[in-house]
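[1] Return atomic coordinates for the entry below.
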Amino acid sequence: MGIFTEAYYLLLIFWRNCFPAGNFKAEDVPDLSGRVAVVTGGNVGIGWETIKVLLQRNAKVYMASRSRHKAEAAIERLKTETGKEAIFLELDLGSLASVRRAASEFLSKESELHILFNNAGVMGPPLDQLTSDGLDLQFGTNVIGHHLLTKLLLPALLAGVRSSPDQHARVITTSSSGAMIGAIDFASVRDGPARRKYTKEALYAQSKLANAIQARELAKRYGGEGIVAISADPGSIETDLQRYYRDVPGIVGVLTHLFLKTILRPAPFGALTQLWAGTMPEAINHNGKYAIPAARIAPCRAEAYDDELGKRVWEFLEEEVREA
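    Take a look at the predicted model:
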């Protein structure tokens, strides 16, 4: 891709974030009685707001989070605000062993899953931070951990298809506008010289493009069995995801703070697009697509629709989660 193409994508990101369209509201989410949902990373930010709406619409919701202490505090706050109680599911997406334990625990309690929100993510950690399996923390958490979780929960999702009123189960993966400037380099997923040549921002963008590809490939493989997979850009949202950028020293930190204050929107807004994708009847007509704020379908970058690249990404993920 040339410099003019990349400039076009940057301008598109700016436009979409500064001027989001659509009139979808949380109040538009239909009644979800009888539906079972899992939200990863649901103890803060967009995930918490997503769970809040799901509970208000009578879904049974599992909050899949790493910290029991933080999750229990979040569950208590949700109970106060909604009168409903989410269920804690211990999950560390940065550990494939933890993902396997979480999936096993869920399947021991539930035979059906109707909505899986692959919502959790990490953005901009120090380059020295890796997953417990030696993977880039951002790609390992945002992409590989979610790939394994989805794979292991597929039996419950397929059972959810049969009991869902619309005969579909949904897998909604939180991507980002970063997908628009991402590029896939398989050599950068594990630590080494190939990874160290990238900035943490570039590695984040790679993971978010991979999320968009991941959703499209899941739709291609399981759409015929009733699985709807959509990737969702929540917009530029004020959440704990920016924690690695809040303490940047000097003028760069000041400018970063001012920029974020200018474009960031509140967490409830960030939940809208994935709630639309995960619950609204019309969303089943957009399998494999990329949704942007607020609750509308739009193109991702061209690489997200490259069938050969998609096949390579899927095969790479399958290999990474294969048990020795």
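[2] For the rest of this, base every contact and every neighbour count on C-alpha atoms.
    OK.
[3] quick one, strands of this protein?
    36-40, 60-65, 87-90, 115-118, 169-174, 227-232, 290-292, 296-297 (DSSP state E).
[4] Please tabulate the ones you listed in a markdown table and include distance to residue 103 as additional columns.
    Shown next, in a markdown table, are the strands of the chain (distance: least, CA to CA, whole Å):
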| stretch | distance to residue 103 |
| --- | --- |
| strand 36-40 | 11 |
| strand 60-65 | 10 |
| strand 87-90 | 9 |
| strand 115-118 | 12 |
| strand 169-174 | 15 |
| strand 227-232 | 18 |
| strand 290-292 | 26 |
| strand 296-297 | 30 |
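[5] Deepest-packed of those, please.
    Comparing the strands of the chain by mean neighbour count (mean count of other CA atoms under 10 Å), strand 227-232 comes out on top with a mean of 31.
[6] number of nearby residues for the nearest residue to residue 277 once chain neighbours are set aside?
    Closest residue to residue 277 apart from its sequence neighbours, by CA to CA, 6 or more residues apart in numbering: residue 283 at 5.3 Å. Number of residues near residue 283 (other CA atoms under 10 Å) recorded here: 20.
[7] Am I right that residue 237 is in contact with residue 272?
    No - using CA atoms under 8 Å, residue 237 is not in contact with residue 272, being 11.4 Å away.
[8] one more, for comparison:
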Amino acid sequence: MANKEKVLITGGAGFLGSHLCDRFLAEGYHVIAMDNLLTGSMDNIEHLMGRSDFEFYHCDVSKFVHVPGELKYILHFASPASPIDYLKMPIQTLKVGSLGTHNLLGLAKAKNARILVASTSEIYGDPMVHPQKEDYWGNVNPVGPRGVYDEAKRFQEAMTMAYHTFHGVETRIVRIFNTYGPRMRLNDGRALPAFISQALRGEDLTVFGDGSQTRSFCYVSDLVDGIYRLLLSDHPQPVNVGNPQEITIKQFAEEIIKLTGTDQKIVYKPLPKDDPKQRRPDITKAQEVLGWEPKVERSDGLKVTLEYFKEKILKGQQAPA
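    You can find the predicted model right below:
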């Protein structure tokens, strides 16, 4: 196992990070997952513990990062990613996007490793351009409640490009749009886990605003494939990875009710401040540069995700009080 190339994945016990661990192990790498478990869970990587080609470091990358030996790749996915988390942990969110990114870029420079950082569609803010292309600079409120996440990611991109242009570090930037699949948290706060959890518990589904705002949902295996292709490409500029199939939140809630076979109503609540009205990636660059586009139909991905949530809710109900 000593001759396997090593990959460091920060946020490795999170939703996306754990799926990336699976992919890189399947591709024959030695994987080091790093997480402070603020929003990640050991449950997500429990199936990997004990493998000789997998290590877990309990570490806060905002403070200090040390990995002995050689590193081939670094994937920086450590960050609270849902509004419920970054509104509760604004300082940690800003720190992991700034100090954490700085630490990992420094590690990449020291190890002569290629680094891919996880950016987000949120850098476009509440967009004035639709669909969103990589050359759109965004419409972001830096002092609004979502600013802590949006600006952390925008700073992260700027810092990453500075290390690329000034130090010659091999960098890649992926702008991730709404993603779903197994290992999302039940209390994640985002539309999909909220709707499925509410439907399975027999509660009415909560839609914020009038439900006309749109999102585009990409299944996790498609996203991971896009990230993997970007890492191995020679493209240092940001690339959108997401599913351009757009749906309104109201339609999505209706889809979940139909999928779960429940008869819940939809209840409407005020739209949170600065909530984006439209979200759809232009993936022309990913198609041209990476030869990538999503393959999993939403109906198929939702079935798999629903089964995962059913199991989690059942486990929670069976757990001792």
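[9] wait, which of the strands of structure 1 is closest to residue 130 of structure 1?
    strand 60-65 (18.2 Å; CA to CA).
[10] Which residue numbers in structure 2 does that closest one align to?
    With TM-score structural alignment applied, strand 60-65 of structure 1 matches the range 30-35 in structure 2.
[11] what's the average per-residue distance for that stretch once overlaid on structure 1?
    On superposition with structure 1, the mean distance recorded for stretch 30-35 of structure 2 (mean CA distance after the TM-score superposition for structure 1) is 0.6 Å.
[12] Return the set of buried residues in stretch 7-22 of structure 1.
    By 16 or more other CA atoms under 10 Å, the buried positions in stretch 7-22 of structure 1 come out as 9, 13, 16-17.
[13] What span of structure 2 is it aligned with?
    Following TM-score structural alignment, stretch 7-22 of structure 1 has no partner segment in structure 2.
[14] who's in contact with that stretch?
    177, 180-181, 235-236, 263, 292-296, 301 (CA atoms under 8 Å, 6 or more residues apart in numbering).
[15] and which of the residues you listed is nearest residue 169 of structure 1?
    Closest to residue 169 of structure 1, out of all of the contacts of stretch 7-22 of structure 1 and judged by CA to CA, is residue 295, at 18.4 Å.
[16] so the closest one makes contact with residue 270?
    No - using CA under 8 Å, residue 295 of structure 1 is not in contact with residue 270, being 10.0 Å away.
[17] Look at residue 237 and residue 272 of structure 1 and report which has more neighbours.
    Neighbour count, other CA under 10 Å: between residue 237 of structure 1 and residue 272, residue 272 has more, with 27 against 22.
[18] Distance check, the more buried one against residue 17 of structure 1.
    Residue 272 of structure 1 is 14 Å from residue 17 of structure 1, where distance means CA to CA, to the nearest Å.
[19] Residue 202 of structure 1 too?
    Counting by CA to CA, the gap from residue 202 of structure 1 to residue 17 of structure 1 is 19 Å.
[20] Identify the residue of structure 1 aligned to residue 9 of structure 2.
    Alignment note: residue 9 of structure 2 maps to residue 39 in structure 1; criterion TM-score structural alignment.
[21] How about the contacts made by the closest residue to its match other than its chain neighbours?
    The spatially closest residue to residue 39 of structure 1, leaving aside those adjacent along the chain, is residue 117, at 4.7 Å (CA to CA, 6+ apart). Counting by CA under 8 Å, 6+ apart, residue 117 of structure 1 makes contact with 37-40, 171-174, 274, 278.
[22] between the residues you listed, which is closest to residue 63 of structure 1?
    Distances from residue 63 of structure 1 to the contacts of residue 117 of structure 1, taken as CA to CA, are shortest for residue 39 (5.4 Å).
[23] from what I can see the match of residue 9 of structure 2 touches residue 63, true?
    Yes - Residue 39 of structure 1 is within contact range of residue 63, at 5.4 Å (criterion: CA under 8 Å).
[24] Name the residues contacting each of those two.
    The contact lists of residue 39 of structure 1 and residue 63 share residue 51, where a contact means CA under 8 Å, 6+ apart.
[25] Aligned to residue 243 of structure 1, what sits in structure 2?
    Aligned counterpart of residue 243 of structure 1 in structure 2: residue 188 (TM-score structural alignment).
[26] That match: neighbouring residues, count only.
    By other CA under 10 Å, 16 other residues sit near residue 188 of structure 2.
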